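Engineer: next comes the sequence, and after it the predicted model I'd like to discuss.
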Amino acid sequence: MIWNKEAECMSENDKEALQLKRLQAVVKRAYENVPYYRKRFDEAGVKPEDIKTLKDIEKLPFTTKTDLRDAYPFGMFAVPEDEIVEVHTTSGTTGKPTVSGYTVKDLDLWGEVIARALGMAGAGKKDIIQNAYGYGLFTGGMGVHYGAQKIGATVVPISAGNTMRQLEIMEDFGSTVLTCTPSYALYLGEMAQREGISKESIKLKAGVFGAEMWTEEMRNEIEKRLNLTALNIYGLTEVIGPGVAMECEDKNGLHISDDHFYPEIVDSKTLETIPEGEKGELVLTTLTREGMPVIRFRTKDVTALRKGKCSCGRTLIKMDRITGRTDDMLKIRGVIVFPSQIEKALLKIEDLEPHYQIVVTRPQHLDELEVQVETSEKFFSDEVKHVEEIKKMIEDRIHSEIGLRVNVTLVEPQSLPRSEGKAVRVIDKREI
């Protein structure tokens, strides 16, 4: 289902003309109303009237998470505070949180892009959407809520957690769409299986999963356990929240609502723009956001962009699945490692549960990587006699994927912590 055919299927020429018009307007608004942007543009020697083509966006300075933190709490707002009707923040686990402010029009925009996302999952007015993203300062819950209401679906605002209640509601209400983090979807599937809830008693047809990186192997595991189509949604608090991009049922990249969010890919070291199809750091500019426009925000997410018409009919530019973050990547003995690479290797192996934790240590000045992997009940049965052989096989698979030798520790079923929100995959003890 295409929610907004005019916007989602626009010709490339019409879209570029619209993007330029909106870019010129947002740059002017940011310059005139946000002291931070006026100062940064002046330092860069650029004025709003210098933006004559889309490529001129490269003349503008980047915005970083640090810039937003420094403006805490309301220094990035482009409207008077009494026009901001809602605020959200990041978790602030690594310092001051970043604040995101919304006007009434911004909330309507947010609902619009989420409505498009839910349409890509096949959701419509007759669906019951079980929204298990967290409500509150986290953007997930409210964003999905607004979009679900916009398409006229029934929203179950259950929020994150209370897993047994989630499963009970899922069965009793006949929920057809589940929205939550992929790690929590996996846990729901695991608990349903453990509680003897049959796939037939669950009516889910689609899942909209985001807020953390996940692999194709994880998708397969979720689909198998919950008997649904698992699709990837992308967003970030600094830009608007979830709904920046979403997979359609083609499952071949995420459509960015690029009439509202202008994407670029840059080299994270040189900050030069990278050609279409090549991997680099995603940079986003809000084209229509009123309360808090963000210009060239460095997301730190690694992906590539691809233009062209999708088999679903949409012409929105696509971004590849996020393979890592430039600030989340691990550098182990000079080798760059993304947790998603380890997950990919693990989920190809039978008799392992899709739960793992990576522990990084530095004994005697040399980095060591330990991967703790959960095994299934079957693994500890009498049938499996060669534990060391299997452990070595897992180490070899990971070595093949990342090019580094790691220490694998096999742990018993249910022994690793479960997450109702974002999963904690890496414990880095090198700085402790």
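Structural biologist: Looks like it came in fine.
Engineer: rest of the way, CA atoms for contacts and neighbours
Structural biologist: Noted.
Engineer: how far away is the closest residue to M319 other than its chain neighbours from A185?
Structural biologist: Counting by CA to CA, 6 or more residues apart in numbering, L305 is the residue found nearest to M319 once chain neighbours are left out, at 4.5 Å. For L305, the distance to A185 (CA to CA, to the nearest Å) stands at 27 Å.
Engineer: neighbour-wise, which of those two wins?
Structural biologist: A185 (27 against 23; other CA atoms under 10 Å).
Engineer: now that one: which helix or strand?
Structural biologist: Taking DSSP states H and E as the definition, A185 sits inside helix 182-194.
Engineer: same thing with V79?
Structural biologist: Here V79 is assigned to no helix or strand, by DSSP H and E.
Engineer: alongside the first one, take a look at this:
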Amino acid sequence: FEKLPFSDKTDLRKAYPLGLQAVPDEDIIRIHSSSGSTGTPVIIPYTRQDVADWSEMMERCFRLAGLTKLDRVQITPGYGLWTAGIGFQTGVERLGAMAVPMGPGNTEKQLQMMQDLKSTVLISTSSYALLIAEEIEKRGIKDKIHLKRGIIGSERWGDKMRARIESSLGIEMFDIYGLTEIYGPGISIDCHQHSGMHYFDDYLYFEVIDPDTLKPLPAGETGELVITTLAKQGAPLLRYRTHDITRLIPGECPCGCKFPRHDRIVGRTDDMVKVKGVLIYPAQVDKLLASIDGASSEYQIIIDHKDGKDVLTLNVEIDDVDNSMNMAAKIADEFKAKIGIKVVCIPCAVGQLPRNTGKTKRVFDNRVG
């Protein structure tokens, strides 16, 4: 199998608009698309069976997270060409629960519906879940909120953010994974054990490869996730390089589910930045801040080129702004010791950095070229 060629987003972009279509026009009932924010968008055609299979996987995800027909599921990701909103909705409907198809933004309306309809499940990005949690705290309406679970996807997030949202909302949170090229969200999720994410090997074949040698890695070793679709009709993909970094987890999950697991996505092979010869991943910064008492999960990395040299600035929220000087020194020292580069640390109060209804941008590279 490993002798078969890889495919990646560059190949898919070259096929724009419908070069990926593998069945006659009369069999295609829907298309979805990537945003195209970093180049030509990728258009993925779906057959009726593709939509049914995707819905089946999404329902499995919800059942693994403990959802039932009695749940009221508030869906905040976007609809339209993006796979997220409609993908979650079809899974909720297949399960038989109540879908509350809010879409993104309009936090005032989100909170009103959350209270009036007594929503029990929130589906969102981690960034928007944090914004919702902070608004609920600010307004003092936690006693009017009935949320029990959060289904969180679309962006990588760290343990400190997870703990903060779970504590603020009093809910259990579940990572859900997916990408537009491979159906959409709902191809894997973690269960109540939170010891890995179950993926559906009757629909998908997962490999993890060394991104440098492109050789498959054994279970337990971290590398780049590669996915082959086994049942997709409209746009089947062979050995698709996701650029997401994870590992396959050997053995069965203590929850008893027989579907295999991969670990949480810890980053991407293409989201690293190089500063003064040092490779930096946002996941490293997440881990660093999680180890420092008083530091928040929210930060920004700013990279500038001044006077002929690169300068890295870390804006980070802290709990006690009266202790800013000491916290700045401590975080800068830890950054140098653990990541290997000098940083200018600028602490700020919790809530001062921007909040987003979608994905949060962490790295701002202002260097030219």
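Structural biologist: The structure has been received and is ready for your questions. Note that the structure is predicted; figures quoted are calculated from it, not measured.
Engineer: thinking again about what came up before, how much does the helix holding A185 of the first structure stray from the second structure?
Structural biologist: Taken over the aligned residues, the distance from helix 182-194 of the first structure to the second structure averages 0.6 Å (mean CA distance after the TM-score superposition for the first structure).
Engineer: so the residue nearest to M319 of the first structure is in contact with L316, correct?
Structural biologist: No: if you go by CA atoms under 8 Å, L305 of the first structure and L316 don't touch, sitting 10.7 Å apart.
Engineer: what about the aligned partner of I141 of the second structure in the first structure, which SS state?
Structural biologist: Aligned by TM-score structural alignment, I141 of the second structure pairs with I197 of the first structure. Following DSSP: H, G, I helix; E, B strand; the rest coil, the label given to I197 of the first structure is coil.
Engineer: before we move on, the earlier item: which strands and helices sit next to the helix holding A185 of the first structure?
Structural biologist: On a contact count with 3 or more CA pairs under 8 Å, 6 or more residues apart in numbering; DSSP states H and E, helix 182-194 of the first structure meets helix 163-173, helix 216-226.
Engineer: now do the helices in the second structure.
Structural biologist: For the second structure, the helices defined by DSSP state H cover 9-14, 48-64, 84-95, 107-116, 126-139, 159-169, 282-290, 324-338.
Engineer: distance to T180 of the second structure added to these, as CSV?
Structural biologist: Formatted as CSV, these follow (distance: least, CA to CA, whole Å):
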stretch, distance to T180 of the second structure
helix 9-14, 11
helix 48-64, 11
helix 84-95, 8
helix 107-116, 25
helix 126-139, 18
helix 159-169, 24
helix 282-290, 22
helix 324-338, 35
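Engineer: nearest residue to T47 of the second structure in space, please, no chain neighbours.
Structural biologist: I28 (4.6 Å).
Engineer: does H192 of the second structure touch A65 like I think?
Structural biologist: Yes: the pair H192 of the second structure and A65 passes the contact test of CA under 8 Å, sitting 6.6 Å apart.
Engineer: neighbour count winner among those two?
Structural biologist: Between H192 of the second structure and A65, counting by other CA under 10 Å, A65 is the more crowded of the two (22 against 14).
Engineer: the more buried one maps to what in the first structure?
Structural biologist: Alignment note: A65 of the second structure maps to A121 in the first structure; criterion TM-score structural alignment.
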